[in-house]
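A.B. asks: No letters, just coordinates:
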């Protein structure tokens, strides 16, 4: 019987899957390249019946409600700081919004009793055998597992090793995004305030917990760039070049960038994988079907983790049948949720002045805004969630 499962990635999908696998009697091991859980990060949200049902079945709702942000209102201004558009907290915050680091911590705490966590290491090679998968780690050790799951995001190592190069599966959507922390010398309040010129957005908002701190969020249109993902100095130069010469508070925000130790910089992209499994290796979350921003990836990840673990438990050792049923249940749903990510760059940083004015005018109409919110809730709930029964005789073996 399949028991030992290696999961790559300890952000959201990985710990969520480990939690459910442990509940079903499997022995999950999670490997994470970072030396510890990542702290902070942007706010993420859950909305709609499917997301909340899985969180309730995990017993996470009380813990998440204790750390929820209350939502993040968005305000867009002109060069002189005059408000052009106000968006309410629920527009980006869903029904529950938490910081990504808080969500990762809660998921880790709930999964840890039945999960082995390995930090500061990553998978270097995968070799499928007649009875399992041999995983070679960058630390030099090798171990055998029954299954390997890639829960390691849009730039998945498991997908690259088992399914082929990233460029075969990830499409650039024409934009880049960056975030970093800075002192709140601008007197920013809760939520974010942003300034647009065609193809660019510069925004910032106060930290949800420490009003003396703030976070910057920049988005800009660009063709696919060639850069070193480990060279933050190079990435800072790219951001500076894209925003130099702009007004509002952009010069002060760019000045803080040079001192920022925690830059996040990535393309806004989309993952498309023809099939989510090959042999004894399977993908979950953004690695399988995700978008960098705006594709409801967090909620989809916890739903997908629930279904994948449940199907593996139901299959009682037949991983091929489990992988097939998992993808059959989730693919259409995940692709529907992900389509929002295709529009994120164009919404945040429209390419023309006309586009900026049209966005501001349309979203100032409450009826249209309410319609968009309801559509998001419907899209996030268009999946039937089986009630996978827990066989308590297997748990803890």
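C.D. replies: Arrived safely, thanks for sending. Predicted, not measured: the structure shown is a model, and the values here were computed from it.
A.B. asks: C-alpha only now, for contacts and for neighbours.
C.D. replies: Noted.
A.B. asks: Look up how far residue 87 lies from residue 373.
C.D. replies: Residue 373 sits 11 Å away from residue 87, going by Cα to Cα, to the nearest Å.
A.B. asks: More neighbours: which of those two?
C.D. replies: Shown here are residue 373 and residue 87; by other Cα atoms under 10 Å, residue 87 has more neighbours (19 against 15).
A.B. asks: Count residues in the vicinity of the nearest residue to that one once chain neighbours are set aside, would you?
C.D. replies: Using Cα to Cα, 6 or more residues apart in numbering and skipping residues adjacent in sequence, the residue nearest residue 87 is residue 74, 5.0 Å away. Applying other Cα under 10 Å, we find 21 residues neighbouring residue 74.
A.B. asks: Report the contact partners of residue 92.
C.D. replies: 45, 71, 72, 73 (Cα atoms under 8 Å, 6 or more residues apart in numbering).
A.B. asks: just these now: which is nearest residue 273?
C.D. replies: Closest to residue 273 out of those is residue 45 (24.7 Å), distances taken as Cα to Cα.
A.B. asks: sec struct for that closest one, please.
C.D. replies: Taking DSSP: H, G, I helix; E, B strand; the rest coil as the rule, one finds residue 45 in the strand state.
A.B. asks: Residue 6 now?
C.D. replies: Assignment for residue 6 (three-state DSSP): strand.
A.B. asks: Among the contacts of residue 92, which are located in strands?
C.D. replies: Among the contacts of residue 92, the members found in strands (DSSP state E) are residue 45.
A.B. asks: Quick one: buried ones out of the contacts of residue 92?
C.D. replies: Buried members of the contacts of residue 92, scored by 16 or more other Cα atoms under 10 Å, are 45, 71, 72, 73.
A.B. asks: Redo the residues you listed as a markdown table? Include distance to residue 95.
C.D. replies: Formatted as a markdown table, the buried ones among the contacts of residue 92 follow (distance: Cα to Cα, whole Å):
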| residue | distance to residue 95 |
| --- | --- |
| 45 | 7 |
| 71 | 8 |
| 72 | 11 |
| 73 | 13 |
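A.B. asks: rewinding a little: determine which two of the contacts of residue 92 are furthest apart.
C.D. replies: 45 and 73 (13.1 Å).
A.B. asks: Give me the neighbour count for residue 226.
C.D. replies: The tally of other residues near residue 226 (other Cα under 10 Å) stands at 6.
A.B. asks: before we move on, back to that, right, and out of the contacts of residue 92, which lies closest to residue 131?
C.D. replies: Nearest to residue 131 out of these is residue 45 (Cα to Cα; 39.4 Å).
A.B. asks: Distance-wise, check the closest one relative to residue 64.
C.D. replies: Per Cα to Cα, residue 45 is found 11 Å from residue 64.
A.B. asks: ok, back up a step: out of the contacts of residue 92, name the ones that lie in helices.
C.D. replies: With helices taken from DSSP state H, there is no overlap with the contacts of residue 92.
A.B. asks: anything in contact with each of residue 45 and residue 64?
C.D. replies: Taking Cα under 8 Å, 6+ apart as the contact rule, the neighbours common to residue 45 and residue 64 are 96, 98.
A.B. asks: quick one, what contacts residue 108?
C.D. replies: Counted by Cα under 8 Å, 6+ apart, residue 108 has contacts 10, 15.
A.B. asks: structure B:
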């Protein structure tokens, strides 16, 4: 089964139906694993040309470990532990004024996101069709399936479509409405990038907070590299959709006049080839499914990075949806309703944590 030059693998025959998942980060491949195990033919479409190699380290908490264990990759994921030792709190001059324990940022286990993505892809690559460098541009469903249009490939028909494509989910926009209707901004945005480790950090981090700004930098698996986050107060997530030049300019303006290492970090930002920009936002929907289309992870119920629960929520959401489909013998109406009823209290708790974390930043 080949749809374009960037199709990575082939799925075997469908036993329970054909499912299309949009997004190949964490939630998408995790759901693909469980659905394929249960007999579905699964295709994952990803707009990036290949596996994403950017992003900070991700952490795991609570029941997420049970999901990794069930997938048979817990030991492998543990082998990528960053072994962070903690974060020093700095004043405006760079002098240390306190310490935060490792679990504040690293949870119970922290690994580089690119390593988790690679593990999940390797786990599913033999039995799941991955289509990179393409994206959904049309959805038309009826009682028997969903006709899906793509930006590059010819249209195809699936029994179910699942959006696992993040805050600005294409699936959600097409099936549920505009992003502006469901994105709730938490008052902060920021840039992330890799820089040379001129601070000499070793499996440790530094955090410097000002009024409406925060610099967080840490070095984990690669002692030569520094992961940097420059966050600042914003009124909306509008910068997420602007050009890199506009985003960089907004960062420079927010940190203008900051002393310590800020000028050097701003220079490193401009030179970085892995620059990305995002806002702390949550997704709030009255429902997570519409007919044969459903959402998981950040696409359906992002709790914001300030919650520390994004990766765990993605894994737990994927397993919950797959389990409900199995228990309902493929009856998507019953399964989608049960999935939402089971998971909503957990999501509500995590979103409350996300709002609390953003409020702490604001001082």
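C.D. replies: Yep, that arrived. Predicted model, so just to flag it, every value in this text is computed and none were measured.
A.B. asks: Aligned counterpart of the residue nearest to residue 87 of structure 1 in structure 2, please.
C.D. replies: In structure 2, residue 74 of structure 1 lines up with residue 87, judged by TM-score structural alignment.
A.B. asks: What are the buried residues along stretch 253-270 of structure 1?
C.D. replies: By 16+ other Cα under 10 Å, the buried positions in stretch 253-270 of structure 1 come out as 253, 254, 257, 260, 263, 264, 265, 267, 268, 269, 270.
A.B. asks: Ignore what I typed, I meant stretch 31-38 of structure 1.
C.D. replies: Quick answer for stretch 31-38 of structure 1 (16+ other Cα under 10 Å): 31, 32, 33, 37.
A.B. asks: That one aligns to what range in structure 2?
C.D. replies: So stretch 31-38 of structure 1 sits over residues 45-52 in structure 2, by TM-score structural alignment.
A.B. asks: Hmm, residue 97 and the match of residue 74 of structure 1 touching each other?
C.D. replies: No - with contact taken as Cα atoms under 8 Å, residue 87 of structure 2 and residue 97 are classed as non-touching, separated by 11.0 Å.
A.B. asks: Which stretches in the stretch 201-350 of structure 2 count as strands?
C.D. replies: 204-209, 213-219, 225-233, 276-283, 289-290, 293-295 (DSSP state E, counting those that start in this stretch).
A.B. asks: Would you mind finding the most buried of these?
C.D. replies: Most buried of the strands of the stretch 201-350 of structure 2 by mean neighbour count (mean count of other Cα atoms under 10 Å) is strand 293-295; its value is a mean of 26.
A.B. asks: Provide the aligned range in structure 1 for it.
C.D. replies: The aligned range for strand 293-295 of structure 2 is 281-283, by TM-score structural alignment.
A.B. asks: tell me the average deviation of that stretch from structure 2 after fitting.
C.D. replies: Compared with structure 2 after fitting, stretch 281-283 of structure 1 deviates on average by 0.3 Å (mean Cα distance after the TM-score superposition for structure 1).
A.B. asks: Contacts only, for residue 316 of structure 2.
C.D. replies: Residue 316 of structure 2 makes contact with 63, 64, 67, according to Cα under 8 Å, 6+ apart.
A.B. asks: now the second one, nearest residue through space, not along the chain?
C.D. replies: When the adjacent residues along the chain are set aside, residue 64 of structure 2 lies closest to residue 312, with 5.0 Å between them (Cα to Cα, 6+ apart).
A.B. asks: just checking, what residue in structure 1 corresponds to the one you found?
C.D. replies: Checking TM-score structural alignment: residue 312 of structure 2 goes with residue 299.
A.B. asks: What degree of burial does its match show, as a neighbour count?
C.D. replies: Residue 299 of structure 1: 25 surrounding residues under other Cα under 10 Å.
A.B. asks: same check, this time on residue 362 of structure 2
C.D. replies: Residue 362 of structure 2: 17 neighbours (other Cα under 10 Å).
A.B. asks: Mind putting the strands of the stretch 201-350 of structure 2 into a markdown table with distance to residue 149 of structure 2?
C.D. replies: A markdown table is the format used below for the strands of the stretch 201-350 of structure 2 (distance: least, Cα to Cα, whole Å):
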| stretch | distance to residue 149 of structure 2 |
| --- | --- |
| strand 204-209 | 45 |
| strand 213-219 | 41 |
| strand 225-233 | 37 |
| strand 276-283 | 25 |
| strand 289-290 | 18 |
| strand 293-295 | 14 |
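A.B. asks: so which of those gets nearest residue 184 of structure 2?
C.D. replies: strand 276-283 (5.1 Å).
A.B. asks: So which bit of structure 1 is that closest one matched to?
C.D. replies: So strand 276-283 of structure 2 sits over residues 264-271 in structure 1, by TM-score structural alignment.
A.B. asks: what's that stretch in contact with?
C.D. replies: 154, 169-180, 224, 235, 286-293, 341-342, 345.
A.B. asks: so how far does it sit from its counterpart in structure 2?
C.D. replies: Looks like 0.8 Å for stretch 264-271 of structure 1 (mean Cα distance after the TM-score superposition for structure 1).
A.B. asks: and that stretch, how far out from the chain's middle?
C.D. replies: Once both centres are worked out by Cα atoms, centre = their mean, to the nearest Å, stretch 264-271 of structure 1 turns out to sit 10 Å from its chain's centre.
A.B. asks: Also stretch 118-130 of structure 1?
C.D. replies: 22 Å.
A.B. asks: Please apply the same query to stretch 107-114 of structure 2.
C.D. replies: On Cα atoms, centre = their mean, the centre of stretch 107-114 of structure 2 falls 13 Å from the chain's centre.
A.B. asks: what's the first-to-last distance across it?
C.D. replies: Start-to-end span of stretch 107-114 of structure 2 (Cα to Cα) is 17 Å.
A.B. asks: in structure 1, what residues pair with that stretch?
C.D. replies: The aligned range for stretch 107-114 of structure 2 is 94-101, by TM-score structural alignment.
A.B. asks: count of residues packed around the closest residue to residue 258 of structure 1 other than its chain neighbours?
C.D. replies: In space, and not counting its chain neighbours, residue 258 of structure 1 is closest to residue 236: 7.1 Å by Cα to Cα, 6+ apart. Around residue 236 of structure 1 there are 19 other residues, counting by other Cα under 10 Å.
A.B. asks: and the counterpart of residue 141 of structure 2 in structure 1, how many neighbours?
C.D. replies: Correspondence of residue 141 of structure 2 to structure 1, assessed by TM-score structural alignment: residue 128. By other Cα under 10 Å, 18 other residues sit near residue 128 of structure 1.
A.B. asks: tell me the contacts of residue 128 of structure 1?
C.D. replies: 134, 279, 280.
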